[in-house]
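structure here, sequence nowhere to be found:
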């Protein structure tokens, strides 16, 4: 396969715009499928995961390929839902082009703005398809105006609809300047005809506009245009391609993926006007040895290199690494260097993905999306290259988890399997974060949103047979003291026949500044307590600190001065002094005005200016403290400190408060005292929970 005959593109859109249905229509038109798959009927070959069929949304990027007019096209159908934005980001990272799908009935939601930001971030030549022209309330002009204004782009219609809503029956192709009238059987077949009289003036105006944009892309064409000479169809095509691949403007076509109308024109557009791997130019990476920037030419003669942007794991078939080939030729039965791991991966077959399945091929060139099976060390984000010419391509920054749940296996068998199962899910989805809180002993699962967490739990059960319950994580409260207590004395004496137990310790207990932890001072004078018992005393204190007197939370920021005590020649022992230290510490802390501390988180919240007042008011209601605000690209960045117990589900609340336009990051800052009224509720709730556990 010639590199110049390869095209790849990523589908981007807000959730519900119909991009998967449009992709299904493409595959049907190209003869890949024998019938038009329907997302709503649950028989889409791209949304094949049960979690996707259940929710009727794309959750995981699906890759397929097809031939069109002697070209090989690779499509990447990505999620539009915010919870799975990392999938779209990774696919956009490796794409040469983007097809942005717009819902003609509701063109620009917040998700659309976020999705289109990937086009700009990765500088992708883009075509827009205004979809669902057959639906009620569909309006081409309003949709076109909405995306032009919202995305700040120069749009160039290359097609306009013939009719709208129930009357939608075809399109006017402004490039060939013909009317395409479609049959009602969803076959994609059409007849060409004359442009309807009521649309002729508008079609002429838009075609003149299209020719002007084409002329702008080339100095010679512009000069010819300005002199009033007519451009040939070839010259118009040359100018359009130059402008589109350079990102100077965005062509806009329209249709219905569900009715298979207008899809053929989009396919022609992709083949004729979108960028080839060669037109995208050399790919930049780094030499792993020197750290210097290097380039790879997207040709078959260059050293082989590929970037792994997705990992699939089948419980039975094993790991499948999905990669974009950037340079060289990759053939079966070879060795590629995983540059990130400095590990040589031996592979046997080379495949191209076909939704759920794969097809074996004899070679892969730049621009192609391939799958390699059972690579030992390779994970998402790794670069594979010719061992003799290593290069590393950068991994795009992934969104950070914003919500965390505690995971509770339902049975002992689930508990035994959960660690390995979650590790495999992490390989498939690098935005899942799994950790264990050593203090609360809870297994924590963090993700990009509620749907993300729920879908992960569904996969955990379906793929690995692990059933779990979710709950909000326990807050890691602490206890400390506010007052000093001098001269705390405790005598441990036990006589049960034979050798007894005896130890007496004298402590001064005082608070330390917040965050200082624990300080032990041995200040013994004389020989009342042999020095060999001191370590046992300190050990006893540290053990007692694990559970405070108020609610059993760890005690922090305390100093203990061990200044005196008593011992017995026969009955004193390390165990006796350890017990005495534990009891003395508990007694002293209880008398030193103990309080509960809560973790305070530092939030950095980015919201549009219009929502700033609402967000600040909400933070105040959460006992938050606003530290400052900075303006950034039409938004406000609010920095605040808020108790963790008030923001455990902040991702959902901020989304509701800002219509999905707000984002935030959160990290631990410090501990602060809990207000007395709230502390009483925490103590009562903790004791009630402890009683339940005893039963």
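Yes, it's here. Worth saying up front: this structure is predicted, and the values here are computed from it rather than measured.

going by C-alpha atoms from here, please, whenever you check contacts or count neighbours.
Fine.

for residue 514, helix, strand, or coil?
The three-state assignment at residue 514 reads coil, by DSSP: H, G, I helix; E, B strand; the rest coil.

any idea how many residues pack against the residue nearest to it when sequence neighbours are not counted?
Take residue 514 and drop its neighbours on the chain: the residue closest to it by CA to CA, 6 or more residues apart in numbering is residue 557, 6.0 Å away. By other CA atoms under 10 Å, 19 other residues sit near residue 557.

for residue 557, list the residues it contacts.
480, 481, 511, 512, 513, 514, 515, 516, 517, 518 (CA atoms under 8 Å, 6 or more residues apart in numbering).

give me that answer again for 10 Å
478-482, 510-519 (CA atoms under 10 Å, 6 or more residues apart in numbering).

shouldn't residue 598 be in contact with residue 556?
No: distance between residue 598 and residue 556: 11.8 Å, which falls outside the contact criterion (CA atoms under 10 Å).

what is in contact with these two at once?
Applying CA under 10 Å, 6+ apart, one finds that residue 598 and residue 556 are jointly contacted by 478, 479.

need the next SSE after the longest strand along the chain, C-terminal direction.
For the chain, the longest strand by residue count, based on DSSP state E, is strand 594-608. Remark: after strand 594-608, the chain's next helix or strand is helix 612-621, criterion DSSP states H and E.

next, the angle from that following helix to strand 594-608.
Between the axes of helix 612-621 and strand 594-608, defined by axes from the mean of the first three to the mean of the last three CA atoms, to 10 degrees, the angle is 170 degrees.

quick check: buried residues in the helix or strand that helix 612-621 is followed by?
Of the helices and strands lying after helix 612-621 in sequence (DSSP H and E), the nearest is strand 625-632. Along strand 625-632, these residues count as buried under the neighbour rule (16 or more other CA atoms under 10 Å): 625, 626.

okay, the angle between whichever helix or strand comes after strand 625-632 and helix 612-621?
Going down the chain from strand 625-632, the next helix or strand is strand 635-643, by DSSP H and E. What separates the directions of strand 635-643 and helix 612-621 is an angle of 10 degrees, with the same axes, to 10 degrees.

comparison target below:
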């Protein structure tokens, strides 16, 4: 832990870090908003440990952030990225996550693969809503956490302010371990609050000095709060009494208690860093490495996720044991144009080796286009990725993370286990994609390749839902947001060579009758041989919403032979599917067949089907036909300060607010009924309105008449 040892780094550039036992592994996920400096921090840590020659560069000269061609072009992280390094004999798997809410699926995958989290906060920008939500998510599962403050040398940065902000947002368990020393706009070093020593980086290397009297007041203030926080979390109940009586507590005791409190998720150390090279010395890497290796728990100390047999029975007795039954989970899938599909795998139990046959099972997302799996596959080689470079690994033990090649059927979220004793890891919570984007291929050649390309995207991304809407005849990608949609379309174009274009989304409407009307269907045709003869009279009247079709037979005297009455109903149903006004299905009507005529030779099933269709169309021409729009029940969860704006916005969308209720502390659930036409892009609008903190769900409720001015526009468009 901090200040116990100066430590050393190992792992020369180009050599893949490896671990032979679980207690020598730390899996750490980096969480923070876009621009907070997560990737820069990862690159500085890689350079500090000698994993790369200089910050941000791997063997092929690209940066660690060059994980994906989209990231290179758009200059932002959109994928979960693994960066392994070694410090003091401990392998640290750093999982760099996207900072955009659109890619929360990758972020949650990183949380599943990790045993501890580094929350990266920019001293210039502060804490955003998504970071707050993820802190609460980690708290709910007891995940150990630490806070890393970046850009402390920024002209707008104020260390006292950022500490106060983090304590206000994350709670009183957050406390700084070091005090940054800023001179002429540069951070030259850190003062250890427990040791009261100045670790000077001004010359480019770390040296130890006395801090001098200038910082003593600030040291005393932060040091007292730090010691009190450590003692409150200590398992030694006598420590507080000794401290309050004026006894000077030994630093080694404080560090031991601090390590234990951090490992069990009860205390959250804060460290200020400067990771960007060129603007001054890189500061805080050694101290951060010590926090991760000595404070964060090993995989053996972190509970396994829920694991069951294939038929759902609990799988008991599993631990993080390299000699135990194999249980691993695919946390990320990518497609490489040269080596094919690559799966990033976290091993929870057992040992994964190249060329072994494993059972693939998962994963309960069939409604999103992800088929369930229950099959055996032979894996290819194992590797440890770093940027675009894949470095061969001989094995991957319990607690470690590696990349697996040639799993042709496995997808993100699937479980790998022993083929003779298959098991299933309960999947992590996956957010529902709520932004529909309708697309179509630009050419016949693109259309031929589109299905296969979309299949690969679906395999990689469990937050994507693919819908072939039979009603609107549109191909719809359900995405997490606009940035998510842009990345998916970019992948289709650049990675898979498929050009598509966005088109206007069609919301499936319905039609119904505005009043009672009668219609006659006359299908009389004489040709050589048998002709067609069918006449039917129907009366149509509207029913209550949700009633569907009620077909009533009032034929007397056999004017329509009994065998042809179902034919009339079949024809009516066929015309209802095609619509009578703007091409949308007709719903909620009663059709009464009350008269008709038949011919002993020329009448037939098909003749009366056609007559039924004609009768419905004639009746529709005599009364106003109504267009019906789908209405959803919408539940919006937002911070209290955004409730007014959300309710006002829902009302402006022709919504009816049903009520509000408090959910936890500082959050409110708003329930409303809103037409689907008004919320096709609500995922984007709500995020903007709530500064990224709002979420919503939607459930189809019923159909209601569309306002006349909107119906007139749709009728005109269909003519």
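Nice, thanks for sending it over. Note that this is a predicted model, so its numbers are computed, not measured.

now check the residue nearest to residue 514 of structure 1 against structure 2: what is it aligned to?
In structure 2, the residue equivalent to residue 557 of structure 1 is residue 588, according to TM-score structural alignment.

swap in residue 424 of structure 1?
With TM-score structural alignment as the criterion, residue 424 of structure 1 lines up with residue 456 in structure 2.

what span of structure 1 is stretch 94-113 of structure 2 aligned with?
Mapping stretch 94-113 of structure 2 onto structure 1 (TM-score structural alignment) gives residues 75-94.

tell me which residues in the matching stretch are buried?
75-94.

what does residue 367 of structure 1 align to in structure 2?
In structure 2, the residue paired with residue 367 of structure 1 according to TM-score structural alignment is residue 399.

so who does its match touch?
Neighbouring residues of residue 399 of structure 2 by CA under 10 Å, 6+ apart: 19, 21-27, 113-115, 298-300, 302, 304, 319-322, 328, 346-351.

kindly recompute the last result at 6 Å.
Neighbouring residues of residue 399 of structure 2 by CA atoms under 6 Å, 6 or more residues apart in numbering: 22, 299, 347, 348.

and residue 303 of structure 1, what pairs with it in structure 2?
Superposed on structure 2 with TM-score structural alignment, residue 303 of structure 1 falls opposite residue 325.

equivalent analysis for residue 143 of structure 1, please.
Alignment note (TM-score structural alignment): residue 143 of structure 1 maps to residue 162 of structure 2.

going through the contacts of residue 557 of structure 1, which ones are buried?
Using 16+ other CA under 10 Å, the buried members of those are 478, 479, 480, 481, 482, 510, 511, 512, 518.

same list, those residues, but as CSV with distance to residue 675 of structure 1 and secondary structure please.
Shown next, in CSV, are these (distance: CA to CA, whole Å; DSSP: H, G, I helix; E, B strand; the rest coil):
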residue, distance to residue 675 of structure 1, secondary structure
478, 13, strand
479, 13, strand
480, 14, strand
481, 14, strand
482, 14, coil
510, 21, strand
511, 18, strand
512, 20, coil
518, 23, strand
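
ok so, going back, measure the closest residue to the match of residue 424 of structure 1 other than its chain neighbours to residue 89 of structure 2 for me?
Leaving aside its chain neighbours, residue 456 of structure 2 sits nearest to residue 335 (7.5 Å; criterion: CA to CA, 6+ apart). Counting by CA to CA, to the nearest Å, the gap from residue 335 of structure 2 to residue 89 of structure 2 is 32 Å.

ditto for residue 362 of structure 2
35 Å.

what about the two, which has more around it?
residue 362 (25 against 17).

so the more buried one is in contact with residue 373, correct?
Yes: proximity of residue 362 of structure 2 to residue 373 meets the contact threshold set by CA atoms under 6 Å, at 5.1 Å.

burial count for residue 583 of structure 2?
For residue 583 of structure 2, the count of nearby residues is 17 (other CA under 10 Å).

ditto for residue 245 of structure 2
9.

contact partners for it?
Contacts for residue 245 of structure 2 (CA under 6 Å, 6+ apart) come out as none.

go again with 10 Å.
So residue 245 of structure 2 contacts residue 239 (CA under 10 Å, 6+ apart).

what's the match for residue 263 of structure 1 in structure 2?
By TM-score structural alignment, residue 263 of structure 1 lines up with residue 285.

ok, the closest residue in space to that match that isn't next to it in sequence - how many residues close by?
Distance criterion CA to CA, 6+ apart; nearest residue to residue 285 of structure 2, sequence neighbours excluded, is residue 45 at 6.0 Å. Other residues near residue 45 of structure 2 number 28, with proximity taken as other CA under 10 Å.

which part of structure 1 lines up with the helix or strand containing residue 45 of structure 2?
Using DSSP H and E, residue 45 of structure 2 falls within helix 38-48. Matched against structure 1 by TM-score structural alignment, helix 38-48 of structure 2 falls on residues 19-29.

what about the counterpart of residue 120 of structure 1 in structure 2, which SS state?
Matched across to structure 2, residue 120 of structure 1 falls on residue 139, judged by TM-score structural alignment. Three-state assignment for residue 139 of structure 2 (three-state DSSP): helix.
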